[in-house]
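**Q** predicted structure and sequence below. I'll ask about it afterward.
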Amino acid sequence: MTDRNETPALPPRWFVRGAWTGHRLLYRATGRGLSLPRPGGRMGMLRLRTVGRRTGRERAVILGYHLVGDSCVTLAMNGWAEADPAWWTNLRAHPRAAVDTVDGTFAVVGREAAGQERDRLWARFDDYEGWGDIDAFSSRRTHTPVVVLDRA
């Protein structure tokens, strides 16, 4: 357990990047690695396909998420590093994207939650295991966007 004034330790960056790469490879090779979120249990895992803001080519990333109605909610956190993840930068440039889940593929429009909606959605992350102490980890960043992927 950590002191409230102490930010929990993160795994080394090489480990985090290796885990991301491994998860993408697992999905590509087997089609496995996605899961549905279970309130009181683990967060879900989805595959987000965006359009590269500079290349115009499809880019894919595996993300943790939870559901609010028909919308998938995730964090643009880049392993808690200060810089925004590339997928979030791409999604802001081209909000229309596709999501692959255990339940199938569907079109989405991405947006950042703000104000009371952001606060409400942020609190819901505590209902799922796998995120860690997001309040403590988010103190490493100036701002951590809560991203809503609404079905198109």
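**A** Arrived safely, thanks for sending. Numbering: from 1, shown residues only.
**Q** make it CA atoms for all contacts and neighbour counts henceforth
**A** Will do.
**Q** is it true that residue 125 touches residue 132?
**A** No. If you go by C-alpha atoms under 8 Å, residue 125 and residue 132 don't touch, sitting 9.4 Å apart.
**Q** helix or strand for residue 15, which one?
**A** helix 13-30 (DSSP states H and E).
**Q** and what of residue 92?
**A** Using DSSP H and E, residue 92 sits within helix 86-93.
**Q** which strands or helices does that helix pack on?
**A** strand 44-51, strand 58-68, strand 104-112 (3 or more C-alpha pairs under 8 Å, 6 or more residues apart in numbering; DSSP states H and E).
**Q** if we use 10 Å, what do you get?
**A** On a contact count with 3 or more C-alpha pairs under 10 Å, 6 or more residues apart in numbering; DSSP states H and E, helix 86-93 meets strand 44-51, strand 58-68, strand 96-101, strand 104-112, strand 146-151.
**Q** now the ones you listed in JSON lines, with distance to residue 139 and mean neighbour count?
**A** Below are the helices and strands packed on helix 86-93 laid out as JSON lines (distance: least, C-alpha to C-alpha, whole Å; neighbours: other C-alpha atoms under 10 Å):
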{"stretch": "strand 44-51", "distance to residue 139": "24", "mean neighbour count": "22"}
{"stretch": "strand 58-68", "distance to residue 139": "19", "mean neighbour count": "18"}
{"stretch": "strand 96-101", "distance to residue 139": "29", "mean neighbour count": "20"}
{"stretch": "strand 104-112", "distance to residue 139": "19", "mean neighbour count": "16"}
{"stretch": "strand 146-151", "distance to residue 139": "15", "mean neighbour count": "21"}
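**Q** comparison target below:
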Amino acid sequence: MRAGIRTVQRISSTRAFARLAPHVIPALDRAVHRLTRGKVLLSAQMLPGLVLTARGARTGLPRRTPLACMPDEATGTWILVGSNFGRPGHPAWTGNLLAHPEAEISWRGGDVPVRAELLTGAERAAAWQAALVFWPPYAAYQARVEREIRLFRLTRRDAHGE
């Protein structure tokens, strides 16, 4: 199993993967997630994953995006890495969270209202180090781009937005 993970990590670090994956993986994830009523996310077979529903920064319309995440069971939070597979621009979902931090995630078959916080400074540095241990290809993604990859912490909020 470990050799399989290393192979996937090597492949996911390539520029070819960065060109192809954004067009294939999210579409497959959304379709399987819908068909299984939120119980299965294909990419989560390798990394923990969720489906983020955030309002569009400009339109305000709900946008659903399947994403890998780093769950922290102890605190009940999730870290999201805006790597965009090592492509130059920030992924759209990060701009959506900056404009509208209150969102919802589908996590393990349930819907969870969350609030997103862009991590900065020492908190970002610590989360980035954890991300590199969690998924080493993030280092290759950061090396390919001039922008600083955005990291967000998602925290549960109650149904009333608190």
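**A** Done, it's in. In this text, all values refer to a predicted model and were calculated from it rather than measured experimentally.
**Q** can the helices and strands packed on helix 86-93 of the first structure go into CSV with extra columns for distance to residue 83 of the first structure?
**A** Converted to CSV, those look like this (distance: least, C-alpha to C-alpha, whole Å):
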stretch, distance to residue 83 of the first structure
strand 44-51, 18
strand 58-68, 16
strand 96-101, 21
strand 104-112, 16
strand 146-151, 15
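**Q** which among the ones you listed is found nearest to residue 21 of the first structure?
**A** Closest approach to residue 21 of the first structure among these (C-alpha to C-alpha): strand 58-68, 9.3 Å.
**Q** just after the closest one, pick out the following helix or strand.
**A** Next helix or strand after strand 58-68 of the first structure toward the C-terminus (DSSP H and E): strand 71-75.
**Q** whichever residue in the first structure pairs up with residue 108 of the second structure: how many residues sit nearby?
**A** The equivalent of residue 108 of the second structure in the first structure is residue 102 (alignment by TM-score structural alignment). For residue 102 of the first structure, the count of nearby residues is 15 (other C-alpha atoms under 10 Å).
**Q** equivalent analysis for residue 73 of the first structure, please.
**A** Residue 73 of the first structure: 24 surrounding residues under other C-alpha under 10 Å.
**Q** residues contacting the residue in the second structure that it lines up against?
**A** Matched across to the second structure, residue 73 of the first structure falls on residue 79, judged by TM-score structural alignment. Shown in contact with residue 79 of the second structure (C-alpha atoms under 10 Å, 6 or more residues apart in numbering): 68-72, 116-119, 127-128, 130-131, 151-155.
**Q** what residue of the second structure matches up with residue 121 of the first structure?
**A** Per TM-score structural alignment, residue 121 of the first structure is aligned with residue 127.
**Q** from the contact counts, what lies against the host helix or strand of that match?
**A** According to DSSP H and E, residue 127 of the second structure maps onto helix 121-134. With contacts defined as 3+ C-alpha pairs under 10 Å, 6+ apart, helix 121-134 of the second structure has these neighbours: strand 70-72, strand 77-82, helix 137-144, strand 150-156.
**Q** do you know which of those lies nearest residue 22 of the second structure?
**A** Among these, strand 77-82 comes nearest to residue 22 of the second structure, with 12.4 Å by C-alpha to C-alpha.
**Q** run the chain-centre distance for the closest one.
**A** 6 Å (C-alpha atoms, centre = their mean, to the nearest Å).
**Q** same check, this time on stretch 48-64 of the second structure
**A** 11 Å.
**Q** out of residue 125 and residue 132 of the first structure, which sits in the busier spot?
**A** When residue 125 of the first structure and residue 132 are compared for neighbours, residue 125 comes out ahead with 22 against 13, by other C-alpha under 10 Å.
**Q** can you tell me what part of the second structure the helix holding residue 92 of the first structure aligns to?
**A** Using TM-score structural alignment, helix 86-93 of the first structure pairs with 92-99 in the second structure.
**Q** returning to that earlier point: how much does the helix holding residue 92 of the first structure stray from the second structure?
**A** Once fitted to the second structure, helix 86-93 of the first structure is off its aligned match by 0.8 Å on average (mean C-alpha distance after the TM-score superposition for the first structure).
**Q** neighbouring contacts of the helix holding residue 15 of the first structure?
**A** The contact list for helix 13-30 of the first structure (C-alpha under 10 Å, 6+ apart) reads 10, 31-34, 47, 60-63, 78-81.
**Q** and if we set it to 6 Å?
**A** residue 33 (C-alpha atoms under 6 Å, 6 or more residues apart in numbering).
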